[in-house]
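S.K.: build me a model:
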Amino acid sequence: MQLDQIPSIDDARGAVAAIAGFINQTPVHRWQGRMLAERLGPDTQVMLKLELFQRAGSFKARGALLGILALDDAERGRGVTAVSAGNHAIAVSYAAQALGVDAKVVMQSSANPARVAAARAYGAEVIIGGDGPACFALAESIVALEGRTFIHPFDGHNVTLGTATLGLEICEQAGPLDALIIPVGGGGLASGVALVAKQLMPDCKVYGVEPEGADSMSRSFAAGEPQRLDKVQTIADSLGPPMALPYSFGICRANIDHLLTVSDDAIRSAMRLLFDEMKLAVEPAAAAGTAALVGPLRDELAGKRIGIIVCGTNIDPKTHADLLREKDS
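M.R.: This is a model prediction of the structure:
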């Protein structure tokens, strides 16, 4: 990866201007409440970046928009394709509709029907393609046969540049932070947010959080190069890519201070805490940062000023209720 391929702060500010008409500047909210104070103590300050209020329901809209905006007229005319279990497909479908481009997205057979319906509601053609590897193979064939541009779900310059715009927002909105906690799947979110945070808040310690059953980035850090998982098993399917890839891995490795994992049970408990006290109905991926804070990072970050990225919430009421019911059983 060449240094000139890494987005600068000026690049991120330019990207903010490019997508400003198509996204929400999502709020940062200080979490104050009895339940949180009981777990962390009264002196710990927690700032939630509420990216679940983003258009299309997650941070993914930022990179999808930049990916399509980068196309020339001929490429736009041929359309785009994508692979996703949910959030990325919805984001690409939204971005394509907003920019007047045709989208054909491939979704895994395990995708929640509500997410499939959301992608179709934005006008995309949805193809159900089996498991992750089968979906990627199908998308490659669509690119070859139809000339569509593949919009990657978590790796590449436009993905990182998109999430860098989120990083700018939280740095400007939250004020100085001692720590920033970011959910990690393939590393697209963490790469851009951590890259900006380390430049604008160099004393802020950046933590990445993965599900125990989808720890490809942790294994990649340990090995010193991107790794692939034989199996992914987690309720946080938005954090479940089976591999890390060079671009996002390299930026994450350079800017994340510490990676840790949390269990599915811890994620369910964090979902319940966010629902009970903040009245936020989040998907499992969006609760990973909270799970880390009230769990393995509780003592280390006591009394600190902490930011957490609440990355999205494309979840239907029944699935949310079922996951909380499993936590209680």
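S.K.: CA atoms for contacts and neighbours, from now on please.
M.R.: Noted.
S.K.: which stretches of the chain form helices?
M.R.: Ranges of helices in the chain, per DSSP state H, are 9-19, 34-40, 60-69, 73-78, 87-99, 113-121, 132-146, 157-174, 188-200, 216-223, 246-255, 264-278, 288-294, 317-328.
S.K.: would a markdown table of those with mean neighbour count be doable?
M.R.: Formatted as a markdown table, the helices of the chain follow (neighbours: other CA atoms under 10 Å):
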| stretch | mean neighbour count |
| --- | --- |
| helix 9-19 | 16 |
| helix 34-40 | 15 |
| helix 60-69 | 26 |
| helix 73-78 | 14 |
| helix 87-99 | 26 |
| helix 113-121 | 19 |
| helix 132-146 | 17 |
| helix 157-174 | 24 |
| helix 188-200 | 26 |
| helix 216-223 | 20 |
| helix 246-255 | 21 |
| helix 264-278 | 20 |
| helix 288-294 | 27 |
| helix 317-328 | 14 |
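S.K.: and for comparison, fold this next one:
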Amino acid sequence: MTSLNELNAVRKAISPYLHRTPLWHSRYLSGLLGRETWIKAELFQRTGSYKPRGMLWAMMQLAPEARARGTITFSAGNAAQGLAYAGQMLDVSSTVVMSASANPTKVAATKGYGAKVIQHGTPQEAAQFCLDYAAREGLTYISSYDDDDLMSGHASLGQEIFEDLPDVADIVLGIGGGGMAGGIAKAAIATGHKARLWGVEPEGASAMTQSLEAGHAVRLPVVSTIADGLAAPSAGELCYALVKERFEGVAVVSDANIVEAMKILMSRLKIMPEPAACAGLAAVLNGHAGAANAGPLVLVVSGGNVDLGSLKSWL
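M.R.: Purely as a prediction, here's the structure:
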């Protein structure tokens, strides 16, 4: 298991390229949920999501020859921007495979950070195409979630929460493949913090829930949700192990629940989160993810890369 000293070294290495995002107390959410509530505003991170934390460290760990070949990942969009940004900062070329239906805003932003973007098929088809393309072209594959170095970078998010709110009782966050969840679990284990960790998935992309039920990481035959940031085609094997070890549970919410949470965050907190970032609030509002517990609550608002055309149809 990664030690606290090792995680501190990771933070030191990646921090010059990142914002330390705010942890804001919300009087409105505290009243609504009946307990003191904070949001970790990771939508204000570089590229608009938490993803550069892990991608920077994963890229830094590559051998010189692996960097020279160039990097590639599969992503719905936020990890795509994270890889592209890391490559731009570290002078490493990057290629990203995204589904044909990927968020146009995320596609454009990824290109803006200098990556080559290939769109192909469904998320499942794009994920396999990415692996095949990497092998064919000799590119260095970095998983968008199931990578130990990547999760060590994401652990910095958890460390910031524990430092800014030492008495946090519950942390609730969305889970796609499980990279952020694994990172926060790493931080909790290394620091010895006793906060309860809760994951949340959309009904149409519940890979981690099904993995916990099956006793191993599973791949979904199809995913369908407005929360593209949580629409990974599978749960990561390394991610699954960390979630199983450290999380209290994983809740499942509907897209309608997510939209209602989005409306609250937009209208009352005056921020513009993407659907994936609203899953935590959606779960607590509907009585899940430790909703009945006492003590300070943190909701991780993980990203804000919203496609405005889609937003109009959701609201």
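S.K.: do you know the score for how well these two fit?
M.R.: After superposition, the two chains reach a TM-score (TM-score structural alignment, normalised by the length of structure 2) of 0.95; 315 aligned residues with a CA RMSD of 1.6 Å.
S.K.: ok, back up a step: kindly reformat the helices of structure 1 as JSON lines containing distance to residue 306 of structure 1.
M.R.: As requested, these are exported to JSON lines (distance: least, CA to CA, whole Å):
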{"stretch": "helix 9-19", "distance to residue 306 of structure 1": "22"}
{"stretch": "helix 34-40", "distance to residue 306 of structure 1": "11"}
{"stretch": "helix 60-69", "distance to residue 306 of structure 1": "23"}
{"stretch": "helix 73-78", "distance to residue 306 of structure 1": "41"}
{"stretch": "helix 87-99", "distance to residue 306 of structure 1": "26"}
{"stretch": "helix 113-121", "distance to residue 306 of structure 1": "31"}
{"stretch": "helix 132-146", "distance to residue 306 of structure 1": "34"}
{"stretch": "helix 157-174", "distance to residue 306 of structure 1": "9"}
{"stretch": "helix 188-200", "distance to residue 306 of structure 1": "12"}
{"stretch": "helix 216-223", "distance to residue 306 of structure 1": "22"}
{"stretch": "helix 246-255", "distance to residue 306 of structure 1": "17"}
{"stretch": "helix 264-278", "distance to residue 306 of structure 1": "16"}
{"stretch": "helix 288-294", "distance to residue 306 of structure 1": "9"}
{"stretch": "helix 317-328", "distance to residue 306 of structure 1": "26"}
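S.K.: out of those helices, which gets nearest to residue 180 of structure 1?
M.R.: helix 188-200 (8.2 Å; CA to CA).
S.K.: which part of structure 2 matches stretch 203-211 of structure 1?
M.R.: Aligned by TM-score structural alignment, stretch 203-211 of structure 1 falls on residues 194-202 of structure 2.
S.K.: same question for stretch 103-121 of structure 1.
M.R.: So stretch 103-121 of structure 1 sits over residues 94-112 in structure 2, by TM-score structural alignment.
S.K.: ok now the matching stretch, how far from the chain's centre?
M.R.: Relative to the chain's own centre, stretch 94-112 of structure 2 is displaced by 16 Å; criterion: CA atoms, centre = their mean, to the nearest Å.
S.K.: next one: stretch 25-38 of structure 1
M.R.: Distance of stretch 25-38 of structure 1 from the chain centroid (CA atoms, centre = their mean) equals 20 Å.
S.K.: stretch 248-260 of structure 2 now?
M.R.: Counting by CA atoms, centre = their mean, stretch 248-260 of structure 2 comes out at 15 Å from the chain centroid.
S.K.: wait, residue 28 of structure 2 sits on residue 268?
M.R.: Yes: the criterion here is CA atoms under 8 Å, and residue 28 of structure 2 meets it with residue 268 at 7.3 Å.
S.K.: show residues contacting the match of stretch 203-211 of structure 1.
M.R.: With contacts defined as CA atoms under 8 Å, 6 or more residues apart in numbering, stretch 194-202 of structure 2 is touched by 168-176, 181, 185, 188, 208-209, 225, 227, 230, 246-255, 279-280, 283, 289-290.
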